[in-house]
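Participant: Sequence below, structure please.
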Amino acid sequence: MTHTSTPIQSAQRTIRLELQAIEALLARINGDFTRACDLILACKGRVVVVGMGKSGHIGRKIAATLASTGTTAYFVHPGEASHGDMGMITRDDVVLALSNSGSTTEIVTLLPLIKRLGITLISMTGKADSPLAQAAAVNLDASVTQEACPLNLAPTSSTTVSLVLGDALAIALLEARGFTAEDFAFSHPGGALGRRLLLKVEHVMHSGDALPRVQRGTSLREALLEMTQKGLGMTLVLEADGRLAGVFTDGDLRRTLDKGIDVRNAGIDEVMTSPGKTARADMLAAEALKIMEDHKINGLVVIDAQGMPIGALNMHDLLRAGVL
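Facilitator: Okay, here's the model as predicted:
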């Protein structure tokens, strides 16, 4: 076989053909797409995605995307379904079947069972007159005029269109359900987004005996000893009734030294920052981080609803928690 194009030309041709295929898909997002969304939104069970070969790989990704965006979904291999796994599908489920030809044997074999159980079937095919498309309650048209493969054989443009159509379906359902960033975080608790949207100040703050604090009138030397013992790089300064009078940090110490103040004889009242920046325990850790970044500080005092100090945290706490 004679190669007439360079790798770059080949790659550009592939991308161009797939872009054209996706562009053509826009006109086919119509009432059938809306009907498919309505059927899934009305589903009392789960979305069961099936597909063979390359369509199966795309199906697995679509199922994963649906599951992470508020639509309970999982993938079932159609070959396994006809050998026992069909029991995983219930009457309350919706089956989303992918097949470019619409006549994949392993999927067509399941059609009588799906019909007999009264399970709602949505198909995603490249041929509207295929057995699968005809059997479905609604068919999503994933047809392409040409595969990016120069032999027009390897699934390329067709799988890309199916993947994009699956993404479109997932996001349309997400918006219809009013799925929020916090909902997404609950689906991804181990990820960076989950940590940023689920972790609260109360989960990372220091409290109780670990909280550095001194009373008004304390000497700076005593305050520095408290800071050293607690290791937060700061100490709270409290009024006699326990309310927050101010805060003294490593940054305040540097400024104190710059001013030439005698640290051996100074009192905490003359060098503390008053009142100091605060956060609430129920605030997201990410919000506390923004306060620190906005004010270029490394620590925050945590107060309760009555304004009483109950904790403290610093940038290192957020770093260890993975919020940074």
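
Participant: Please make it C-alpha for all contacts and neighbour counts, starting now.
Facilitator: OK.

Participant: Within the helices and strands, which one has the residue nearest to Ala181 when sequence neighbours are not counted?
Facilitator: Distances taken as C-alpha to C-alpha, 6 or more residues apart in numbering place Leu197 nearest to Ala181, at 7.6 Å, with adjacent residues excluded. Assigned by DSSP states H and E, Leu197 belongs to helix 192-198.

Participant: Give the next helix or strand downstream of the strand or helix carrying Gln229.
Facilitator: For Gln229, the host element (DSSP H and E) is helix 220-230. Under the assignment DSSP H and E, the closest C-terminal helix or strand after helix 220-230 is strand 234-238.

Participant: That following strand - contacts with which helices or strands?
Facilitator: strand 213-215, helix 220-230, strand 244-249 (3 or more C-alpha pairs under 8 Å, 6 or more residues apart in numbering; DSSP states H and E).

Participant: Which of those sits closest to Gly267?
Facilitator: Shortest distance between Gly267 and the helices and strands packed on strand 234-238, using C-alpha to C-alpha, is found for helix 220-230: 4.9 Å.

Participant: And that closest one, what's buried?
Facilitator: Leu220, Ala223, Leu224, Glu226, Met227, Lys230 (16 or more other C-alpha atoms under 10 Å).

Participant: What of stretch 135-151?
Facilitator: Ala135, Ala136, Val138, Asn139, Leu140, Asp141, Ala142, Ser143, Val144, Gln146, Glu147, Ala148.

Participant: Any idea how far apart the tips of it sit?
Facilitator: This stretch, stretch 135-151, spans 31 Å end to end (C-alpha to C-alpha, to the nearest Å).

Participant: Run through who's touching that stretch.
Facilitator: Stretch 135-151 is contacted from outside by 13-15, 17-18, 21, 25, 28, 32-33, 35-36, 100, 111, 120-128, 133, 152-158, 161-162, 165, using C-alpha atoms under 8 Å, 6 or more residues apart in numbering.

Participant: Quick one, which of those residues are buried?
Facilitator: 13-14, 17-18, 21, 25, 32-33, 35-36, 100, 111, 120-128, 133, 155-158, 161-162, 165.

Participant: mind listing which of these are in helices?
Facilitator: Among the buried ones among the contacts of stretch 135-151, the ones falling in helices (DSSP state H) are 13-14, 17-18, 21, 25, 32-33, 35-36, 111, 133, 157-158, 161-162, 165.

Participant: Quick one: the strands in the stretch 201-324 of the chain, in order.
Facilitator: Per DSSP state E, counting those that start in this stretch, the stretch 201-324 of the chain carries strands over the ranges 213-215, 234-238, 244-249, 278-280, 299-303, 309-314.

Participant: hmm, back to that, quickly name whichever of the buried residues of stretch 135-151 is closest to Leu244.
Facilitator: Of the buried residues of stretch 135-151, the one sitting nearest to Leu244 (C-alpha to C-alpha) turns out to be Leu140, at 62.5 Å.

Participant: want to put them side by side, so please do this one too:
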Amino acid sequence: MPEFDFIASAQRTINLERDAVHTLLTRLDEHFERACEVLLASSGRVVVTGMGKSGHIGRKIAATLASTGTPAFFVHPGEASHGDMGMMTRDDVVIALSNSGNTAEVVTLLPLIKRLGIPMISITGNPDSTLARAAVANLNTAVDIEACPLNLAPTSSTTTALVMGDALAIALLEARGFSAEDFAFSHPGGTLGRRLLLLVDDIMHGGERMPLVAPETPLRDALLEMTRKGLGLTGVVDSAGQLSGIFTDGDLRRTLDNDVDMRSATIASVMTARCKTVQQGILAAEALKVMEDLKINGLFVVDQDGKPVGALNMHDLLRAGVV
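Facilitator: Model prediction:
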């Protein structure tokens, strides 16, 4: 097999697609603004359709829209002609993708879309095509040349369509004021969802699992409480149930360094008073920030009266996927 320069080939492809994407900056005009206005005004969903490679790009655009505050789904144009048109309502908006703008399977849907009175936005490489002329707004993604050396395989053209779809989704996201919390609700199974939706109440150790001792408790008994509960700490509460202090593994090391008599010392004499706590009901991510800022591995959760209702440590945050 003759020697081939794979790197040079890849560089050529990337350069061609980069240039094609850069050209899109000159295509952002009143059509793009109109498309955004139509989508924002819609009370329904966005129905994305496209054939072949355009269909694959369409699926991704629909997924991006749906995850960023614009309800959307993909319909294969062939299936739409055989029943899936029933998924559309008069409140919806259609985004149709076709590089030529004349793809038969997509063009076939035009009379049905028009009959329903659904506005259609087209993403095409031909602003004079059938789809472009029928659309309320056409997003021009034309390219001078495909990255394919035969100028046949959709490469640069699918890249520009994808980028235009992303530009549309993000413009809508920003116009709606879509927040990170909103994104998390669409991604409850992801790391971001766990970070933004999980409360300390969901992961803290409460009730009998919470390590607590009285101030007069001998140090050795407090250590047994720490061992039983396995959090590397124990809280110290007074007779009114208020948190007086905390004793952690770090406090134990400092106690040993200070040659404290382990047999006679009470927990009150070695605890850390006025310890840092967090309020019940806050996000676990907020508790994580407190622990990181203070360089501590555990803390207590208190109610509005300052009484401990739970305890958690860094391992709990790790297991919950917050870290």
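
Participant: what's the offset of the helix holding Gln229 of structure 1 from the middle of its chain?
Facilitator: 42 Å (C-alpha atoms, centre = their mean, to the nearest Å).

Participant: just stretch 171-191 of structure 1 next, same as before
Facilitator: Using C-alpha atoms, centre = their mean, the offset of stretch 171-191 of structure 1 from its chain centre is 7 Å.

Participant: circling back to that earlier point, could I get the helices and strands packed on strand 234-238 of structure 1 as JSON lines with distance to Ser5 of structure 1?
Facilitator: Converted to JSON lines, those look like this (distance: least, C-alpha to C-alpha, whole Å):
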{"stretch": "strand 213-215", "distance to Ser5 of structure 1": "73"}
{"stretch": "helix 220-230", "distance to Ser5 of structure 1": "68"}
{"stretch": "strand 244-249", "distance to Ser5 of structure 1": "66"}
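
Participant: Between these, which one is closest to His188 of structure 1.
Facilitator: helix 220-230 (33.9 Å).

Participant: Tell me which other helices or strands the closest one touches.
Facilitator: strand 213-215, strand 234-238.

Participant: which of these sits most buried?
Facilitator: For these, the largest average neighbour count (mean count of other C-alpha atoms under 10 Å) is found in strand 234-238, namely a mean of 27.

Participant: Relative to structure 2, what is the average displacement of it?
Facilitator: In the superposition against structure 2, strand 234-238 of structure 1 averages 0.7 Å from its aligned positions (mean C-alpha distance after the TM-score superposition for structure 1).

Participant: what's that strand aligned against in structure 2?
Facilitator: Mapped onto structure 2 using TM-score structural alignment, strand 234-238 of structure 1 spans residues 233-237.

Participant: Identify the residues contacting that stretch?
Facilitator: The contact list for stretch 233-237 of structure 2 (C-alpha under 8 Å, 6+ apart) reads 210-215, 222, 225-226, 243-249, 267-268, 271, 298, 300.

Participant: hmm, 7 Å instead?
Facilitator: Stretch 233-237 of structure 2 has contacts (C-alpha atoms under 7 Å, 6 or more residues apart in numbering) with 211-215, 226, 243-249.

Participant: Point me to the residue sitting farthest from the middle of structure 1.
Facilitator: Asn265 (53.1 Å; C-alpha atoms, centre = their mean).

Participant: Count the neighbours of Ile61 of structure 2 for me.
Facilitator: 27 (other C-alpha atoms under 10 Å).

Participant: Same question for Leu318 of structure 2.
Facilitator: So Leu318 of structure 2, with other C-alpha under 10 Å, has 11 neighbours.

Participant: any idea how far Gln279 of structure 2 is from it?
Facilitator: 20 Å.

Participant: next one: Ala135 of structure 2
Facilitator: Relative to Gln279 of structure 2, and taking C-alpha to C-alpha, Ala135 of structure 2 is found at 54 Å.

Participant: about what we covered before: in strands, which of the buried residues of stretch 135-151 of structure 1 fall?
Facilitator: If you go by DSSP state E, the buried residues of stretch 135-151 of structure 1 have Val138, Asn139, Leu140, Asp141 in strands.

Participant: Aligned counterpart of the first one in structure 2, please.
Facilitator: When you say that, I think you mean Val138 of structure 1. In structure 2, Val138 of structure 1 lands on Ala137 (TM-score structural alignment).

Participant: I'd like to know how far that match sits from Asn313 of structure 2.
Facilitator: Counting by C-alpha to C-alpha, the gap from Ala137 of structure 2 to Asn313 of structure 2 is 54 Å.

Participant: And Thr248 of structure 2, by the same measure?
Facilitator: 11 Å.

Participant: Find residues that contact each of those two.
Facilitator: Contacts common to Thr248 of structure 2 and Asn313, judged by C-alpha under 7 Å, 6+ apart, are absent.

Participant: is it true that Met314 of structure 2 touches Phe300?
Facilitator: No - counting by C-alpha atoms under 7 Å, Met314 of structure 2 sits too far from Phe300 to count as a contact (12.0 Å).

Participant: Now for Ala176 of structure 1, how many residues are close by?
Facilitator: If we define neighbours as other C-alpha under 10 Å, then Ala176 of structure 1 has 12 of them.

Participant: Tell me how far it lies from Thr72 of structure 1.
Facilitator: 14 Å.

Participant: Then Ala142 of structure 1?
Facilitator: Taking C-alpha to C-alpha, one finds Ala142 of structure 1 at 23 Å from Thr72 of structure 1.

Participant: Then Ala286 of structure 1?
Facilitator: 28 Å.

Participant: now swap in Thr125 of structure 1 and tell me
Facilitator: From Thr125 of structure 1 to Thr72 of structure 1 the distance is 22 Å (C-alpha to C-alpha).

Participant: Please apply the same query to Asn314 of structure 1.
Facilitator: 39 Å.

Participant: on that earlier part again, and the ones in strands among the buried residues of stretch 135-151 of structure 1, which is closest to Met292 of structure 1?
Facilitator: Nearest to Met292 of structure 1, judged by C-alpha to C-alpha, of these is Leu140 at 49.3 Å.

Participant: contacting residues for the nearest residue to Val200 of structure 2 once chain neighbours are set aside?
Facilitator: In space, and not counting its chain neighbours, Val200 of structure 2 is closest to Ala284: 4.6 Å by C-alpha to C-alpha, 6+ apart. Ala284 of structure 2 makes contact with Arg195, Leu198, Leu199, Val200, according to C-alpha under 7 Å, 6+ apart.

Participant: List the residues that contact the last one.
Facilitator: Put plainly, it is Val200 of structure 2. Gln280, Gly281, Ile282, Leu283, Ala284.
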